[in-house]
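Undergrad: Below: sequence and its predicted model.
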Amino acid sequence: MPFENPVTQRFSKNRKACVHTFENSFILRLIQNKDTIECPIAACKKKVYRNSLHPDYELLHHSRFMKFRDNITEAKEYFVKLRNDGLQK
């Protein structure tokens, strides 16, 4: 039974294509002048097709959110430290 795409509700036509996420310059350096390579993930034997590469917006959004959250946490810790230092004087 083929995999059903949850977004389009259609069945995948290319179950041999890899779905891993890679850093752009890394995967382009591996592919170079080829149209297809084997996935660089050790246990994955599926193919990575040049024409199927696309940005992973969900991962990008998640990484930006995590960076934002880390910045908020650092700012909070900074102001707590400032307040505590002021109370000790």
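TA: On my side now, so go ahead.

Undergrad: alpha carbons only for contacts and neighbour counts from here, please
TA: Will do.

Undergrad: Mind jotting down where the strands sit in the chain?
TA: Per DSSP state E, the chain carries strands over the ranges 36-38, 47-49.

Undergrad: Structure two is appended below for comparative analysis:
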Amino acid sequence: IFASIVLLRIVLPTDGLGYALGLFSNVKMKPYVIATILGTIPFAIIFTYLGTLNVLYQIIGFVVAFILVGSLLTIGYHMKKKEMNKKKNF
């Protein structure tokens, strides 16, 4: 569940995920806090760094980030689709 929280912190808004985990799961406080830190601090550092760069570098950084996130989502979608097809064939 720890890895799931880290990944969800990257994708979902922090407030909504916090409420959902508090209401619908029995996640302990320590793993939740550590996963939250690991899921949010890297992006805080990246966005802070990008904010100090020139506008051209900011645009390039956001395009690269958009491509990376899009690629990860596409790969995840195809992996899930492949998994569903395997289950369907059995």
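TA: Great, that's in hand. What you see is a predicted model, and the numbers here were worked out from it, not measured in a lab.

Undergrad: Got a TM-score for the two of them?
TA: With the length set by TM-score structural alignment, normalised by the length of the first structure, the two chains reach a TM-score of 0.39; 37 aligned residues with a C-alpha RMSD of 1.8 Å.

Undergrad: could I get the strands of the first structure as CSV with distance to Q88 of the first structure and mean neighbour count?
TA: Formatted as CSV, these follow (distance: least, C-alpha to C-alpha, whole Å; neighbours: other C-alpha atoms under 10 Å):
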stretch, distance to Q88 of the first structure, mean neighbour count
strand 36-38, 61, 16
strand 47-49, 60, 18
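
Undergrad: so which of those comes closest to N24 of the first structure?
TA: Shortest distance between N24 of the first structure and these, using C-alpha to C-alpha, is found for strand 47-49: 12.8 Å.

Undergrad: now for that closest one, which elements pack on it?
TA: Under the contact criterion of 3 or more C-alpha pairs under 8 Å, 6 or more residues apart in numbering; DSSP states H and E, strand 47-49 of the first structure touches strand 36-38.

Undergrad: packing partners for the strand it packs on?
TA: So strand 36-38 of the first structure, by 3+ C-alpha pairs under 8 Å, 6+ apart, packs with strand 47-49.
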